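**Student:** Make a model of this:
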Amino acid sequence: MCNAGIELSLIGIGTGNPEHLTLEAVRALNALDLILIPNKGSGKDDLAGLRQAICADVIPAPGPKIVEFDLPLRDPAIKDYKARVDHWHDAIAQVWIETIRSHLPEGSARVGFLVWGDPSLYDSTMRIAERLKSKQEIALKVIPGITSIQALTAAHAIPLNEIGAPFIVTTGRQLRENGWPDSADTVVIMLDGECSFQAIDPTGVEIWWSAYAGMENQISVSGPLAEVTAEIIETRAQARADHGWIMDIYLLRRS
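**Tutor:** Next up is the predicted model:
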């Protein structure tokens, strides 16, 4: 049974490379009583395993208690995208609180989640954590981490934007449905499972693409979009088949 109040830390861990952890993140991990690691199911076991490896690398024994838990699936019967995600987040929050109550050692209060990349960027961990406040007294702390955008630009040794020019970070869904945003010539695309760069006119567009950015098995392809589209699609499909999962990100720039 856990305390009335819980200190919940969301700790950005970069993109799976233990060397991406900041000193602040290492200190925060070592101060916890309980670490929760989501298991996304068959084919994505590596993601839980990488979090376990990171903990083993930076936390001396005996360390905090580490518990893996199964994430609920999105309900395909809910057709509206935002409603489906909202329902899913409610279900995840319920699993979180049940797992915390079951596994937090008596007299302890410090719980942590290892968040891929940074909790601020296209990650819903903070939104889910806010739901917990209606179920339990929660004090929330966020430790920033290296983002996949930083890992992408480092992999290709390029700046994120042109001199004095804006850029936009958006999703594959937005690129497919709404096309190139009007307000920037540089666009970073995340959360794209469908190679949505195929939906735009490739004329005058350069792409810098990376999968597993920052990790040992990082793959990178760049060049004129019209020339490297097929290579990226084939490379991505093969990498996903090899690993059972893929995380990729890319930057598009119009000349």
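
**Student:** make it CA atoms for all contacts and neighbour counts henceforth
**Tutor:** Will do.

**Student:** can you pull out the helices in the stretch 151-255 of the chain?
**Tutor:** 172-178, 225-243 (DSSP state H, counting those that start in this stretch).

**Student:** so which of those comes closest to residue 50?
**Tutor:** helix 225-243 (12.9 Å; C-alpha to C-alpha).

**Student:** contacting residues around the closest one?
**Tutor:** 43, 195, 198, 202-203, 205-207, 209, 211, 221-222, 245-246 (C-alpha atoms under 8 Å, 6 or more residues apart in numbering).

**Student:** Could you grab the helix/strand/coil label for residue 100?
**Tutor:** With DSSP: H, G, I helix; E, B strand; the rest coil as the basis, residue 100 sits in helix.

**Student:** Give me the neighbour count for it.
**Tutor:** Residue 100 has 20 neighbours, counted by other C-alpha atoms under 10 Å.

**Student:** Over to the one 4 residues further on?
**Tutor:** When neighbours are counted by other C-alpha under 10 Å, residue 104 registers 24.

**Student:** compare with the first, here's sequence two:
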Amino acid sequence: MSDAPRHILVIGMGAGNPDHLTLAAVKAMRRAQVFFVLGKGREKESLTRLRRDILAEHLTGPYRVVEAEDPWRDRTQDDRGRYTSAVHDWRHRRADICERLIIEELAPGETAAFLVWGDPSLYDSTLAILEDIQARGTVEFGHEVIPGISSVSALAARHRTSLNQVGRPIHITPGRRLAEGFPDDDGDIVVMLDGHESFTHLTGRGLWIYWGAYIGTPDELLVSGPLDEVAERISRVRAEARERHGWIMDTYLLRHAPQDARGTESAHGTESSGGTDS
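**Tutor:** Below is the predicted model of the structure:
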């Protein structure tokens, strides 16, 4: 066994609904002997609990769950250069932890898995961290990626809309870049990681918003409508949810008001909450 390779699976587990797991994800989970989980503190312990619930629902054979505390990250930097430096520093310290887990908790010949929110290729650091560890040369392992349903796809599905309109591009951006200006090419924009509610600075442009938080979970919140009319409502709902849960994960789609949405809905927008049946 000492010469057998270690192997790591990076598994997209969807946006929050346990039913978002694909068959490929479930099959991959059943190949792993150990699951690595980086906890994010007491305020987000529900995220760790959901991972354990998913494992309990889909796995019957023996497996281990090894938890470690996610390192602190400086989220106060607004300057682009300082923000990028803070993220690189956080990822490096995260790589230190993952490197230790692989060396100490994954025996040669075993397979480990990281369950990643949404899809591992979209705004997640796991793949970059594994590349960092491989570049260090301290431990050898192979890895593969199993895609998942992203919050972007889930958002569009819950609002019963498509991400693109005919002949128009789609942009996916963090909120901090949106704050620098709305693109001029009449495309549609998906915004993630917007802790500063950048959409509030884009009123008066004839935009429509499809917003969602905790998508796919029993706490799901959805609001859609003309941005000018629902921006304040989203800010209020967002603040109340953050106060209630201690954290929030939200995503939204912005586009110039679609022709098929100009009717009774456009007068006041729509709002729903309370899970996947809302």
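
**Student:** Select only the buried ones of the contacts of helix 225-243 of structure 1 in PyMOL?
**Tutor:** Only the buried entries of the contacts of helix 225-243 of structure 1 go into this PyMOL selection, using 16 or more other C-alpha atoms under 10 Å:
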select buried, resi 195+202+205+206+207+209+211+221+222+245+246
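
**Student:** got the contacts of helix 225-243 of structure 1 as JSON lines, with distance to residue 113 of structure 1 columns?
**Tutor:** Listed next are the contacts of helix 225-243 of structure 1 as JSON lines, based on distance: C-alpha to C-alpha, whole Å:
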{"residue": "43", "distance to residue 113 of structure 1": "21"}
{"residue": "195", "distance to residue 113 of structure 1": "30"}
{"residue": "198", "distance to residue 113 of structure 1": "35"}
{"residue": "202", "distance to residue 113 of structure 1": "40"}
{"residue": "203", "distance to residue 113 of structure 1": "43"}
{"residue": "205", "distance to residue 113 of structure 1": "38"}
{"residue": "206", "distance to residue 113 of structure 1": "36"}
{"residue": "207", "distance to residue 113 of structure 1": "33"}
{"residue": "209", "distance to residue 113 of structure 1": "28"}
{"residue": "211", "distance to residue 113 of structure 1": "23"}
{"residue": "221", "distance to residue 113 of structure 1": "32"}
{"residue": "222", "distance to residue 113 of structure 1": "34"}
{"residue": "245", "distance to residue 113 of structure 1": "21"}
{"residue": "246", "distance to residue 113 of structure 1": "21"}
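
**Student:** In contact with the most centrally placed residue in structure 1, which residues?
**Tutor:** Centroid-nearest residue in structure 1, with C-alpha atoms, centre = their mean: residue 116, separated by 4.1 Å. Residue 116 of structure 1 sits next to 12, 13, 14, 15, 16 when contact means C-alpha under 8 Å, 6+ apart.

**Student:** Same question for residue 122 of structure 2.
**Tutor:** residue 150.

**Student:** picking up where we left off before, and the helices of the stretch 151-255 of structure 1: which comes nearest residue 69 of structure 1?
**Tutor:** helix 225-243 (21.2 Å).

**Student:** Where does that closest one end up in structure 2?
**Tutor:** Counting by TM-score structural alignment, helix 225-243 of structure 1 lines up with residues 227-245 of structure 2.

**Student:** Likewise for stretch 14-28 of structure 1?
**Tutor:** Counting by TM-score structural alignment, stretch 14-28 of structure 1 sits on residues 14-28 of structure 2.

**Student:** what about that stretch, how long is it end to end?
**Tutor:** By C-alpha to C-alpha, to the nearest Å, the extent of stretch 14-28 of structure 2 from end to end equals 14 Å.

**Student:** Outside of it itself, list whatever touches it.
**Tutor:** For stretch 14-28 of structure 2, the external contacting residues (C-alpha under 8 Å, 6+ apart) are 9, 11-13, 54, 58, 116-119, 146-151, 154, 214-217.
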